[in-house]
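Turn this into a structure:
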Amino acid sequence: MLSFLAFIGMSTVVIVTPGPDTATTIRSTLLAGRTGGICTAAGIAVGQTVWALATSVGLAALLVASAPLFLTIKYLGAAYLIYLGILALREALWPAEQGSGIAVESHPYSRVSPWMAFRQGLISDLGNPKMAVFFTSLLPQFAPMGGSTFATLLALGTVFAVMTFLWLTFYAAAIHKVRNVLQRPIVHRLVEGATGTVLIALGLRIATEHR
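Down below sits the predicted model:
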C-alpha cells in the first residue's frame, strides 16, 4: 500500500507539471471547446496505456535500447509538435477570421473535430519516446516482489493514464469556462502565439536533448 501511495504521489507531480500533453490539450480546447480538450486528453491517455502495455511486455525496453528506432520516433514526435506549434503561430499572425469584439463562438469550435482532437493527443504522446524511458524506469520501482510483473506494470501504467486523463480533463474544463475571454481576437491571438511558441520549444527540446 505504501508503495502504491508513493507511486500516486510521484505520478501526481509528473502529471501536473506542464509539458507537451498540457500544451496540446490547451490548444485543442481553444479550437474545439471542452469536447475537443477532453478528446485530446483521451488520446493522450490511450497513448500512455499503449506505452504501459509496451513496457509490460518488454517492447519499451527494446525501444530504449535501439538507438535508430528511438531516434526515429523521437524526431517524428518532435516534428509533429513543431508542426502543431507552427499552426498555432500561423493562427496568431493570420487568424482565419477577424472580429470587432468577441470572436464568433462557432469560429474556433468548428475547425477541429473530436476525432482530430483525439488523434492529435494520441500522436503527440506516442511520438514522445521519453514516455518509454519514463515508464521503463518508473513503473518497475513500484512493482511488488513476487507478483505478476506484466499485470502489475500494466495496472500501474493504466492508473497513470487515468490520472493524466482526469487532470487534463480538469484543465480543459477550466479553460472552457473562460472561453468568452479567450475568444476575443487579441487575447486569442496572444494565447495562440504563446501556445505555438511553447509547442515549438518542446519539439526542439525533445529533438535535441539526450536520453
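
Please make it C-alpha for all contacts and neighbour counts, starting now.
Noted.

residue boundaries of the helices in this protein?
2-16, 20-57, 59-65, 67-93, 106-109, 114-126, 130-138, 149-177, 179-182, 185-208 (DSSP state H).

Out of these, which is the most enclosed?
Ranked by mean neighbour count under mean count of other Cα atoms under 10 Å, the helices of the chain are led by helix 20-57, which reaches a mean of 26.

just the angle between it and helix 130-138, please?
50 degrees (axes from the mean of the first three to the mean of the last three Cα atoms, to 10 degrees).

okay, the angle between helix 20-57 and helix 67-93?
Using the same axes, to 10 degrees: helix 20-57 against helix 67-93 is 160 degrees.

now the angle from helix 20-57 to helix 149-177?
170 degrees.

Which neighbouring elements make contact with helix 20-57?
In terms of contacts (3 or more Cα pairs under 8 Å, 6 or more residues apart in numbering; DSSP states H and E), helix 20-57 is packed against helix 59-65, helix 106-109, helix 114-126, helix 130-138, helix 149-177, helix 179-182, helix 185-208.

Go through those and name the closest to Asp21.
For these, proximity to Asp21 was assessed by Cα to Cα; helix 114-126 is nearest, at 7.1 Å.

Of the helices and strands packed on helix 20-57, which is nearest Gly19?
Here helix 185-208 is closest among the helices and strands packed on helix 20-57 (Cα to Cα), at 7.5 Å.

Could you list the residues in contact with the closest one?
Helix 185-208 is touched from outside by 19-20, 23-24, 26-27, 74-75, 77-89, 91-93, 95, 98-103, 128, 181-182, with contacts defined as Cα atoms under 8 Å, 6 or more residues apart in numbering.

do that again at 7 Å, thanks
Applying Cα atoms under 7 Å, 6 or more residues apart in numbering, the external contacts of helix 185-208 come out as 20, 23, 27, 74-75, 78-79, 81-82, 84-86, 88-89, 91-92, 98-99, 102-103, 182.

Same check on stretch 7-20?
Stretch 7-20 is contacted by residues Phe142, Phe160, Thr164, Leu199, Leu202 when judged by Cα under 7 Å, 6+ apart.

To compare with the earlier structure, here is another sequence to fold:
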Amino acid sequence: MTAIPSSNLIAFVLVAIPIILIPGPSVLFLIGRSLSLGKMGGVVSSLGNAVGGVVLVVAVAFGVGTIIAQSVIAFTVVKYLGAAYLIYLGVQALRHRNAHTTTAEKTPVALSQWKILSQGFVVGITNPKSTVFFVAVLPQFVSFGAGSVQVQLLVLGLIFMAMAVISDTAWALAAGFARDWFARSPRRITTLSATGGVALILLGVGSLFVPHATR
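Down below sits the predicted model:
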C-alpha cells in the first residue's frame, strides 16, 4: 500500500503554501476574469483552471509532462498556445465590455458557465510553467520506499491543486466583490471590464518573455 511519509507531506505543504499564495500568472488570470465577468465568472474560471491543472498532474505522474518539460519544441508550442489563448480572451473581454451593462437573459446561464469553465480549463492545461513545477518539484517529496512513485506524484499534485483552488477562489471572489462595487455605475463597470481584458492581454504577452516561479 502506498503511503507518503508525514514528514514528506508536511515539507511539501510548507513549500507549496508560498508558491500558491504569491500571485502568479494563474492568479492574475482569475482576477482578470472576475473583473470582466463578475464573481461567478471568476469562481467558474478557477474551477476550470483547476481541472486543467489536475490533467497536468495526471500527465506528469505518468510521464507525459516530463516529455514536455524536456523537449524545447513541445514546451515552446504549449507556451505559445497558452499565451495566444490568454490574448484572445483579453480581446474578447474588450470587444464585449459593454455587454455587462445589459440584461443577462440574452445568454443562457448554463451555457455561459460551461463556456467559462472550458476557457479556464484551456488556460490551466496549457500552462507550461505548471508542468515544469510539477516535474521539478513533486519528485523531491517522493519516498521511493513508500510504494508506487506514480501514485505518490498523483497524490502530491492533487493536494497542491486542492490548496490552489481555495486560494484562487478567494482571489477571484475578492476581485468579484470589487467589481460589484464598481458596477453601481455602467461607465465604471465598462471601464473595469476593459481593464480585465487588458490585464489578460498583458499577461499573455508577458508569459512569452518573463519566467515565472509562481502559478
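
Quick TM-score on the pair, please.
Scored against TM-score structural alignment, normalised by the length of structure 1, the superposed chains reach a TM-score of 0.82; 204 aligned residues with a Cα RMSD of 2.7 Å.

Now render the helices and strands packed on helix 20-57 of structure 1 as CSV, adding distance to Ala41 of structure 1.
CSV is the format used below for the helices and strands packed on helix 20-57 of structure 1 (distance: least, Cα to Cα, whole Å):
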stretch, distance to Ala41 of structure 1
helix 59-65, 22
helix 106-109, 17
helix 114-126, 6
helix 130-138, 16
helix 149-177, 5
helix 179-182, 18
helix 185-208, 16
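
Please identify which of those helices is closest to Gly36 of structure 1.
Taking Cα to Cα as the criterion, helix 114-126 is the member of the helices and strands packed on helix 20-57 of structure 1 that comes nearest to Gly36 of structure 1, at 5.4 Å.

Just give me the mean distance for the closest one relative to structure 2.
Comparison of helix 114-126 of structure 1 with structure 2 after fitting gives an average deviation of 0.9 Å (mean Cα distance after the TM-score superposition for structure 1).

Centre of structure 2 to the edge, which residue is at the far end?
Gly145 (32.7 Å; Cα atoms, centre = their mean).

where's that one relative to Leu56 of structure 2, distance?
To Leu56 of structure 2, Gly145 of structure 2 is 25 Å away according to Cα to Cα, to the nearest Å.

Arg97 of structure 2 too?
32 Å.

Look up how far Leu30 of structure 2 lies from the counterpart of Thr12 of structure 1 in structure 2.
Matched to structure 2 by TM-score structural alignment, Thr12 of structure 1 sits across from Ile17. In this view, Ile17 of structure 2 and Leu30 of structure 2 are 18 Å apart by Cα to Cα.

got it, and Leu117 of structure 2?
12 Å.

list residues touching both of the two?
Residues touching both Leu117 of structure 2 and Leu30 (Cα under 7 Å, 6+ apart): Ser45.

Could you pull up the contacting residues of the residue opposite Ala42 of structure 1 in structure 2 once aligned?
Alignment note (TM-score structural alignment): Ala42 of structure 1 maps to Leu47 of structure 2. Neighbour list for Leu47 of structure 2: Leu117 [criterion: Cα under 7 Å, 6+ apart].

Repeat the analysis, applying 10 Å as the threshold.
Leu47 of structure 2 is in contact with Gly53, Ile116, Leu117, Ser118, Gly120, Phe121, Gly124, Val165, Ile166, Asp168, Thr169, counting by Cα atoms under 10 Å, 6 or more residues apart in numbering.

Repeat that for Phe134 of structure 2.
If you count contacts by Cα under 10 Å, 6+ apart, then Phe134 of structure 2 has 53, 56-57, 59-61, 65-66, 69, 128, 153-154, 156-157, 160 around it.

same deal with Ala45 of structure 1?
21, 39, 51, 118, 121-122, 125, 157-166, 168.

before we move on, back to that, of all pairs in the contacts of stretch 7-20 of structure 1, which one spans the longest distance?
Pairwise over these, using Cα to Cα, the maximum falls at Phe142 and Leu199, 31.6 Å.

before we move on, back to that, which one of the helices and strands packed on helix 20-57 of structure 1 lies closest to Ala32 of structure 1?
Checking the helices and strands packed on helix 20-57 of structure 1 against Ala32 of structure 1 by Cα to Cα gives helix 106-109 as the closest, at 4.0 Å.

with structure 2 superposed, average distance for that closest one?
The superposed helix 106-109 of structure 1 is, by mean Cα distance after the TM-score superposition for structure 1, a mean 7.6 Å from where its aligned residues fall in structure 2.

What is that helix packed up against?
helix 20-57 (3 or more Cα pairs under 10 Å, 6 or more residues apart in numbering; DSSP states H and E).

Superpose on structure 2 and give me the mean offset of the helix it packs on.
Compared with structure 2 after the fit, helix 20-57 of structure 1 shows a mean deviation of 2.1 Å (mean Cα distance after the TM-score superposition for structure 1).

out of the helices and strands packed on helix 20-57 of structure 1, which comes closest to Arg34 of structure 1?
Comparison of the helices and strands packed on helix 20-57 of structure 1 against Arg34 of structure 1 by Cα to Cα identifies helix 149-177 as nearest, at 5.5 Å.

Please report how far Pro18 of structure 2 lies from Ala164 of structure 2.
11 Å.

next one: Leu173 of structure 2
14 Å.

swap in Gly42 of structure 2?
Relative to Ala164 of structure 2, and taking Cα to Cα, Gly42 of structure 2 is found at 14 Å.

hey, what's in contact with both of the two?
With Cα under 10 Å, 6+ apart, Gly42 of structure 2 and Ala164 have common neighbours Ala170.
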